[in-house]
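# can't give you the sequence, but here's the structure:
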C-alpha cells in the first residue's frame, strides 16, 4: 500500500506557500497520468495558474503522473507541489484518513470519474469550492456558464471545470520553455531550407501503433514530394532505427544521434526543439503527438482502437485519420494514401495561413 501524503505540518515545511499564514493552495486531483494524459491537462493548468496567481497549485495523483518526472521542468513555474502515489483510490477508510491529512484548499478540481472516489474527496477535503467531471457536473459547486453536459475530450473537460470556477472563458494558451542550447542543436540537425515533416511511429501500446512499414512508405511518399521525413525516435523505438535507415536513407533521425551531456538538456527538450522546426507531424495516439499539439506544430493523428472523442490531441491545427473511416478499428486499416493526404492538407493550410479556430476542430 502506498504511504499516505504528508500531513499539513510537513507540507508547510517543504512548501512555504502552503503555510497556514499564506493563501490556501488549489488542489488538482488526478488518477494515473502518462505523458499524453498530463499534456491534455496542461491548458487547464495554465488557465488556473493565470486566474489565481496568489494560490499555489498542488497536483495530487493517486498513482504516477508525468507532472512529477517528464514534464516537471516545464511546469515548475505553475505547480508548487506534486504528490504522486497519494493512494486516494482504495480502500475507502484509508482514503478518508489521507484526505483529512491534507491542508485546507481554496478550491479542489477533481479530474477523476469514479463516483465514490470523487464523493470522498468532496466530503473529506476542506475547501471553499469543488469542481469535478462527473456527468452533469454532479457534486460540483457550480457548472460552467451555459453548459449542462460535460465535453467528451479530456482537455475540453478540464477547461470546462476552469470555466466553472472562473465564471467565463479561461485563458489557456502558452508555450513550453526550453534551453536555447536545445534549439541550436535542433537547428544544426535540421538546417533552414527544407520542409521537414515529422513521423512519430511509437507509443506505449502496440495496438495503437501504425505498422512501421506504413511509416516507411509514407516517408518515401514525402521524400518523393520534395519534403524531408524526420523520424521522432525515442529509446523505446530503438529497434526501428536500422529498418528506417535502410529503407529511407534520406530520412533524418535527429534524436538518435548522441547529445553532448555538457549541454545539460532535459528529457524532451530536444524533441520540443525539433518539433518547433517541423512543418507538420504524423503521429500515433501517443505522447509525442500530444507534445507536438502542445507546442502548436500541425498534427495528423492516427487513431485505431482508442476513443477519439476522449483522447484527441488538443490543437488548433490538426486532422484525425481513424481506422473506422476504413471499416476497422485496427491501425492496419489506415492506408498510406490517407495519412499522406492529411499531411498534405495541413502543409497547405499552414503555408496559406488557413488553419485556426477551435482547438476541437480535429
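It's in. In this text, all values refer to a predicted model and were calculated from it rather than measured experimentally. Numbering: from 1, shown residues only.
# switch to C-alpha atoms for all contacts and neighbour counts from now on
Will do.
# what's near enough to touch residue 33?
By Cα atoms under 8 Å, 6 or more residues apart in numbering, residue 33 lies in contact with 61, 63-66.
# same check, this time on residue 297
Counting by Cα under 8 Å, 6+ apart, residue 297 has contacts 275-276, 278-281, 317.
# residue 151 now?
157, 160.
# from residue 133, how far out is it?
For residue 151, the distance to residue 133 (Cα to Cα, to the nearest Å) stands at 9 Å.
# same check on residue 339?
34 Å.
# dropping in the other structure now:
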C-alpha cells in the first residue's frame, strides 16, 4: 500500500476506529523496560531525526531490546542506529502480524498526526504506551504528550521520552548517525578520482513536486560552481537519473544517481564539504553526519525542519502563502509546480562561499 493510500484510509476510517477501541488508562511508572517497540511510519527524514531520541533510550536502558516498526520507504534509515534488535515494516502484513505476536514492556508511537499507528500501538501487547496528543489518537496511549509545531523535530521526539524521565539535550550530539564500513569503502571508490579535492554534493530530487526546485536551476548552480574551480557530485535514486545526467553532462559533475544505496549515498555526503538539496531525507542525513548543508524550502516550515547549528544555511520561500504544509500534507495551491523561489545565482554564490571558506554560520536567506 502506498503512502497516499495509507493517509486516505486514515482520514476516512481512522477517527471512527480510534473511538471504537477502549481508552487506555494511565499506568503507574514501572521498572526499566526490558523490551520496547518504536513505531515510525513516514519518510526517511522523520526516521533519521528520530535517531537521537533512540540513542538516548538505548543509553538510559542498555539492557532493553528495541524493535522498530517502520515502512518500506524508511526502514533503511535505521541502519544508521546500531544496537537495534529488529526492524519490521508496517506496510508488510506478514511483518505486522509478527509484531502482534510479541509482547513488549513499552510501545512508543512517534507518528505526529495520523491515527493508524496509534491503533497499532493499542493492539500491540504492551503494559505502557506513549504517543502524541494531537487529536483523538491520544485516548489510545497510557501517556499522551504535547506536540509543538514550532519545535525542531528531533526535540519533539524527545518529548516522547519525558514520561520515562529522559530529558532532551540542550543541543543535538553531532554526528548522531553511524555509517557501515562497507558503505564508506564503496563511496571512497566512487570518489577516488577527486583525490583530496573538496566537493559539494547535490541532490536535485524531492519526494513531492512542490518541493522540487527544477533540474535547470540545479544545473545552473553546478555550472557556476565548476567555473569557480570546485567539484560537484550528484546523488539520488533511479528516479533522479535523467536530471542528474543532464547536470553532469553540462558541468562535468560526477553522477552517482541510481548507482548507490542509501548508506552509500550517505557515505558520499559524509565526505562532501557541503550538501545542496531541498527539504529531503538526505538533508537530515547530512545534518546527522555533521556535513554542512545549503537547503531550499518551499511548502515546509524551515523552523520546524531545517538543520540547526553551525554550517547550515537555508533559502526559505518568500511567498506569502509559504510555508503551507501541515501534518505531512500540502494543500491545493495555485502554483502548478514548486513554490521554492530561490535565485540560482544567489544559491551558487552561497554554495561557493561555503566551499571556499567552510562557512560555519547558520543563517536564513530570504
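Arrived safely, thanks for sending. Just so you know, these numbers come straight off a predicted model, no measurement behind them.
# superposing both, give me the TM-score.
With the length set by TM-score structural alignment, normalised by the length of structure 1, the two chains reach a TM-score of 0.70; 312 aligned residues with a Cα RMSD of 4.0 Å.
# which stretches of structure 2 form strands?
35-39, 65-70, 86-89, 103-109, 125-132, 143-145, 199-203, 231-234, 254-255, 274-278, 292-297, 312-316, 363-365 (DSSP state E).
# residues contacting the longest one, please?
Think strand 125-132 of structure 2. So strand 125-132 of structure 2 is contacted by 27, 100, 102-113, 118, 121-122, 138, 141-147, 160, 163 (Cα under 8 Å, 6+ apart).
# can you pull the contacts of the residue most central in space within structure 2?
Central residue of structure 2 (Cα atoms, centre = their mean): residue 45, 0.8 Å from the mean position. By Cα under 8 Å, 6+ apart, the contact list for residue 45 of structure 2 reads 280-285.
# thinking again about what came up before, for residue 223 of structure 2, which of the strands of structure 2 is the nearest?
When the strands of structure 2 are compared by Cα to Cα, strand 231-234 sits nearest residue 223 of structure 2, at 9.4 Å.
# residue range for the closest one in structure 1?
Aligning strand 231-234 of structure 2 against structure 1 (TM-score structural alignment) gives residues 228-231.
# with structure 2 superposed, average distance for the matching stretch?
For stretch 228-231 of structure 1, the mean deviation from structure 2 after alignment is 2.0 Å (mean Cα distance after the TM-score superposition for structure 1).
# need the contact partners of that stretch.
With Cα under 8 Å, 6+ apart, stretch 228-231 of structure 1 has contacts from 194-201, 219-220, 222-223, 250-254.
# again, only this time at 6 Å
196-199, 219, 251-253 (Cα atoms under 6 Å, 6 or more residues apart in numbering).
# if you rank those residues by neighbours, which is first?
With neighbours taken as other Cα atoms under 10 Å, the top of those is residue 198, carrying 29 neighbours.
# structure 2: which residue goes with that residue?
Per TM-score structural alignment, residue 198 of structure 1 is aligned with residue 201.
# residues contacting that match?
Applying Cα under 6 Å, 6+ apart, the residues near residue 201 of structure 2 are 232-234, 272, 275.
# same thing but at 7 Å, please
Counting by Cα atoms under 7 Å, 6 or more residues apart in numbering, residue 201 of structure 2 makes contact with 232-235, 269, 272, 274-276.
# of those residues, which stay in contact in structure 1?
Retained in structure 1: 232-235, 272, 274-276, out of those (criterion both residues aligned by TM-score structural alignment, their matches' Cα atoms under 7 Å).
# buried set for stretch 129-142 of structure 1?
Residues 129-134, 137, 139-140, 142 are the ones in stretch 129-142 of structure 1 that count as buried (16 or more other Cα atoms under 10 Å).
# if we can go back for a sec, turn the strands of structure 2 into CSV, columns for distance to residue 8 of structure 2.
Formatted as CSV, the strands of structure 2 follow (distance: least, Cα to Cα, whole Å):
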stretch, distance to residue 8 of structure 2
strand 35-39, 19
strand 65-70, 18
strand 86-89, 19
strand 103-109, 19
strand 125-132, 20
strand 143-145, 24
strand 199-203, 29
strand 231-234, 34
strand 254-255, 36
strand 274-278, 26
strand 292-297, 26
strand 312-316, 29
strand 363-365, 35
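# of those strands, which is nearest residue 177 of structure 2?
strand 292-297 (14.5 Å).
# residues in structure 1 aligned with the closest one?
Against structure 1, strand 292-297 of structure 2 falls on residues 298-303 (TM-score structural alignment).
# contacts for that stretch, please.
Counting by Cα under 7 Å, 6+ apart, 279-285, 293, 317-323, 331, 342-343, 346 sit against stretch 298-303 of structure 1.
# again with stretch 307-314 of structure 2
284, 287, 292-296, 359-365.
# rewinding a little: relative to residue 311 of structure 1, which of the contacts of stretch 228-231 of structure 1 is nearest.
residue 199 (19.1 Å).
# contacts only, for the closest one.
Here residue 199 of structure 1 is in contact with 229-232, 281-283 (Cα under 7 Å, 6+ apart).
# most surrounded residue in these?
residue 282 leads these on contacts (other Cα under 10 Å) with 30 neighbours.
# what's the counterpart of that one in structure 2?
Under TM-score structural alignment, residue 282 of structure 1 pairs with residue 276 in structure 2.
# give the contact list for the counterpart of residue 213 of structure 2 in structure 1.
In structure 1, the residue paired with residue 213 of structure 2 according to TM-score structural alignment is residue 210. For residue 210 of structure 1, the contacting residues are 201, 284, 331-332, by Cα under 7 Å, 6+ apart.
# of the residues you listed, which stay in contact in structure 2?
Counting by both residues aligned by TM-score structural alignment, their matches' Cα under 7 Å, the contacts of residue 210 of structure 1 still in contact in structure 2 are residue 332.
# which of the contacts of residue 210 of structure 1 lies closest to residue 243 of structure 1?
Closest to residue 243 of structure 1, out of all of the contacts of residue 210 of structure 1 and judged by Cα to Cα, is residue 201, at 12.4 Å.
# give the burial count for the closest one, as a bare number.
That count, for residue 201 of structure 1 with other Cα under 10 Å as the rule, works out to 27.
# do you know how far the match of residue 282 of structure 1 is from residue 232 of structure 2?
The value you get for residue 276 of structure 2 to residue 232 of structure 2, if Cα to Cα is used, is 10 Å.
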